Every structure is written in structure tokens, then in C-alpha cells.
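Peer 1: Got a sequence here, can you build the structure:
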Amino acid sequence: MLILFNKPYGVICQFSPHEKHKTLKDYIALPGVYAAGRLDTDSEGLLILTDDGRLQHRISHPRYKEFKTYWVQVEGEPEEQALAALRRGVDLGDFITQPAEVRRMDEPAGLWPRTPPIRERKAIPTSWLELKISEGKNRQVRRMTASVGLPTLRLIRYAVGQHTLDGIAPGVWQQL
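Peer 2: Below you'll find the model as predicted:
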């Protein structure tokens, strides 16, 4: 079984109860499925769940180079040197990232509002990037954009490999 879930902001990627946040159990009432990878509580978007341990490992393990595509709203206007740094790989102190595919993009069409909304500052513009990586270490995308001077305001995982969020509203899942 393969489940595609559009995880809302503020939801924790676990099935056990949490004192402050909703969890996967609040949205998915299927026994025996587990997340293949994770998304931080303050990130949104595609989460894949399965009841197949081998498939779960293949999707989530960096050895298999399953590309993950993120839509990233950042503070500021990205200059080419910042994008070039992301394309080369960024030294985050504890590791150097693999090169990312990155491009500027318009705000995604049909994007749902985030609750709560991001903080906006009148004097500082925001921009959108599409970022593709095959890793997925803790808070990696946020750390990468911050290291090149573009703090992440909103982070949405749009795709994992060939699977995308297309047609899946926040808080909704579909079985493939």
C-alpha cells in the first residue's frame, strides 16, 4: 500500500499522541502504515506512507537518490551567486550538501493559505525557489537557504521522485 498525504503546517510526523500538535493519526486512520521519511512540524507538503518496510527504506534512504522537490518561499531576492552556491553544495558546518538543482519560480498556482500565515515585512520582499535534493537531513533545506542569505519563510515538499502533491488538498491523503 502506498499513501500520498499532503501534511499541513503544524502536524508532527508520528502516530502517537502529542500534547501540543496534531499528528498523522488525526488524519490517517489506517493501521500498519509508516512514513517513508519525515517533514518538520513547520514544513508542509508531500509525505509518503506505506505498509511495505522495503519500500519505506528505498524511498527514505539517501543511497537510492530519490529526488525530493521543494517549493521554498524565502526572504529577499535571490542573486545568481546564492543560487550558484546551492548548485555547488553548501558547507553547513557539520556536512557539505550534495549539489542541488535550484531555480527561481513564481508563487505556485492554486497554493493554499498557510495557517498561521508567514511573517511578512513591508521593507523586505519574498521570493519563491524550486529546490531539488536527493538528501534530506534534519532541516537541510532551511539551513541551505539561510547559509546563502535567504532565510526560509515557508517550505512545501512538492514531490518525492515521481509522486507529487497534484490534486491533493492539505490534510487529505490518497491511496495509490
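Peer 1: Please make it C-alpha for all contacts and neighbour counts, starting now.
Peer 2: OK.
Peer 1: residues near residue 125, how many?
Peer 2: Per other CA atoms under 10 Å, the neighbour tally for residue 125 reads 11.
Peer 1: Equivalent analysis for the one 4 residues further on, please.
Peer 2: By the criterion of other CA under 10 Å, residue 129 has 22 neighbours.
Peer 1: what about it, which SS state?
Peer 2: The three-state label given to residue 129 by DSSP: H, G, I helix; E, B strand; the rest coil is strand.
Peer 1: One more, please, to line up against the first structure:
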Amino acid sequence: MLIAFNKPYGVLCQFTDRSATPRPTLAGFGLPPSVYPAGRLDFDSEGLLLLTDDGALAHRLTDPRHKLEKTYWVQVEGDPGEEQLAALRGGVELRDGMTRRARARRIDAPALWPRDQPVRFRKTVPDAWLELAISEGRNRQVRRMTAAVGLPTLRLVRVAVGAHGLDGMAPGQWRHAGTGPD
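Peer 2: Take a look at the predicted model:
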């Protein structure tokens, strides 16, 4: 079984939270029993999370050797120039090594739901939206990549994993998504 879920901002990508101050988890969304995340999204990231009850499928979805592309819409602080986009496309040097090549382009502000903690707005600092597609999944990779080229991330929404997309799901909604990575 494969479930597509639109993870809201401020929700942990797990079913329990053992921290001193409990935070919202996946347990609050009526997901089918016995599924678990195939990959993850940070607490402060939003968008498509795939869940499955099949270990082999989870491996195919998350193992970087399979190079399954993940697409993000990223609101960044600053005005991206062609040099910064070219750097993202060519791979960025991070503390844990060079990233793979990515697809990166500037996009118009997408029609998204309001975030339950609005992005800070500063009159004197421009912001822009990028579409960034990567085929690996290091910890906080997209945020680290945009920061490395001088464009700090303000909002991060994963819109697709391989052929699976959000397809109009509101935050907190989920649906059955078939059985495979494509």
C-alpha cells in the first residue's frame, strides 16, 4: 500500500513524539494502521510525504541509488540570479560533500494554502520562488543548498516524489497512491 499525504507545517514525520513538549505527529491524521514514512520532511517543511507498509517499496522510494526525483517549491530570501541557479544546477559544495546536479528554475509564486505560521515579510528584502528537483535526500539538503548560494529558504513545500504529486490535496489530507514509485 502507498499513501500520499500532504504534511502540514509544524508536524513531525513520525507517529510519536517523546520530547518534553509534545508536538503534532502523523498520528493525528487518521492514516491507515501499519504504514510508516518512506523518507521524511522536516518539522518546518510542508507537502508530499509518501507512507507505505511495504519495506521493499520504502527502500525503492528512498535509496539514492534509485535516483527518484523529489520536486520542491522553495520561497527564498533574495533575488536569484542566473549564476545562483547555475550553481544549484551544477551541484553545491556542502559540509558533507558535493550535491548531485539538480533541476532549478525560478517560478511565479504558486497558489498555495496559507501557512499556519506565516513566513516573515520584510519590506526591504525581496523574496522569490524556485522549483528545485533533486535525486538525493541529505538532511535539510534543499535548505542547505539554497543557503550555500546566498538564498536562505523561507518556505519549503515538496510537491512531487517521482510521478506522485500533491494533486490538489490540502494540508492534512491523504489518499491511496497506488503501489509503486512511478
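Peer 1: Can you give me the TM-score here?
Peer 2: Overlay of the two chains. TM-score (TM-score structural alignment, normalised by the length of structure 1): 0.97; 175 aligned residues with a CA RMSD of 0.9 Å.
Peer 1: how about the helices of structure 1, start to end?
Peer 2: Assigned helices in structure 1, in chain order: 53-60, 80-88, 140-147 (criterion: DSSP state H).
Peer 1: Report the mean deviation for the last one after fitting onto structure 2.
Peer 2: Same thing as helix 140-147 of structure 1. Taken against structure 2, helix 140-147 of structure 1 registers an average deviation of 0.3 Å after superposition, with mean CA distance after the TM-score superposition for structure 1.
Peer 1: Tell me which residues are up against that helix.
Peer 2: Helix 140-147 of structure 1 is contacted by residues 74, 86, 90, 92, 151, 152, 155 when judged by CA atoms under 8 Å, 6 or more residues apart in numbering.
Peer 1: One more: the first one?
Peer 2: Contacting residues not belonging to helix 53-60 of structure 1 are listed as 34, 35, 36, 37, 49, 50, 64, 66 [CA under 8 Å, 6+ apart].
Peer 1: That helix aligns to what range in structure 2?
Peer 2: Mapping helix 53-60 of structure 1 onto structure 2 (TM-score structural alignment) gives residues 55-62.
Peer 1: coming back round to it: may I see the ChimeraX selection of the buried members of the contacts of helix 53-60 of structure 1?
Peer 2: Selection of buried members from these for ChimeraX, criterion 16 or more other CA atoms under 10 Å:
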select :34,35,36,37,49,50,66
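Peer 1: Narrow the contacts of helix 53-60 of structure 1 to those in strands?
Peer 2: The strands, defined by DSSP state E, take in 34, 35, 49, 50 from the contacts of helix 53-60 of structure 1.
Peer 1: any chance of these in TSV, plus distance to residue 26 of structure 1?
Peer 2: Putting these into TSV (distance: CA to CA, whole Å) gives the following:
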residue	distance to residue 26 of structure 1
34	14
35	14
49	14
50	17
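Peer 1: before we move on, back to that, would you mind checking the contacts of helix 140-147 of structure 1 for buried ones?
Peer 2: The neighbour count (16+ other CA under 10 Å) marks 74, 86, 90, 151, 152, 155 as buried among those.
Peer 1: Would you mind giving the residues you listed as CSV with distance to residue 134 of structure 1 added?
Peer 2: Converted to CSV, these look like this (distance: CA to CA, whole Å):
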residue, distance to residue 134 of structure 1
74, 20
86, 13
90, 14
151, 21
152, 19
155, 16
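Peer 1: Quick check: the farthest pair among these?
Peer 2: Farthest apart among those by CA to CA are 90 and 155. That separation is 18.2 Å.
Peer 1: Make sure residue 136 of structure 1 is actually in contact with residue 62.
Peer 2: Yes - counting by CA atoms under 8 Å, residue 62 is a contact partner of residue 136 of structure 1 at 7.5 Å.
Peer 1: For those two, indicate the residue with more neighbours.
Peer 2: A count of neighbours by other CA under 10 Å puts residue 136 above the other of residue 136 of structure 1 and residue 62, at 18 against 15.
Peer 1: gap between that one and residue 105 of structure 1?
Peer 2: Taking CA to CA, to the nearest Å as the measure, residue 136 of structure 1 falls 21 Å from residue 105 of structure 1.
Peer 1: and if you look at residue 130 of structure 1?
Peer 2: 6 Å.
Peer 1: what's the answer for residue 138 of structure 1, then?
Peer 2: Distance, residue 138 of structure 1 to residue 105 of structure 1, by CA to CA: 24 Å.
Peer 1: Looking at these two, which one has more neighbours?
Peer 2: Higher neighbour count among residue 138 of structure 1 and residue 105: residue 105, with 14 against 11, using other CA under 10 Å.
Peer 1: Next up, the contacts around the equivalent of that one over in structure 2.
Peer 2: In structure 2, the residue matched to residue 105 of structure 1 (TM-score structural alignment) is residue 107. By CA under 8 Å, 6+ apart, the residues touching residue 107 of structure 2 are 128, 129, 130, 131.
Peer 1: What's the local residue count around the last one?
Peer 2: Just to be clear, that refers to residue 131 of structure 2. Residue 131 of structure 2 sits with 19 neighbouring residues when counted by other CA under 10 Å.
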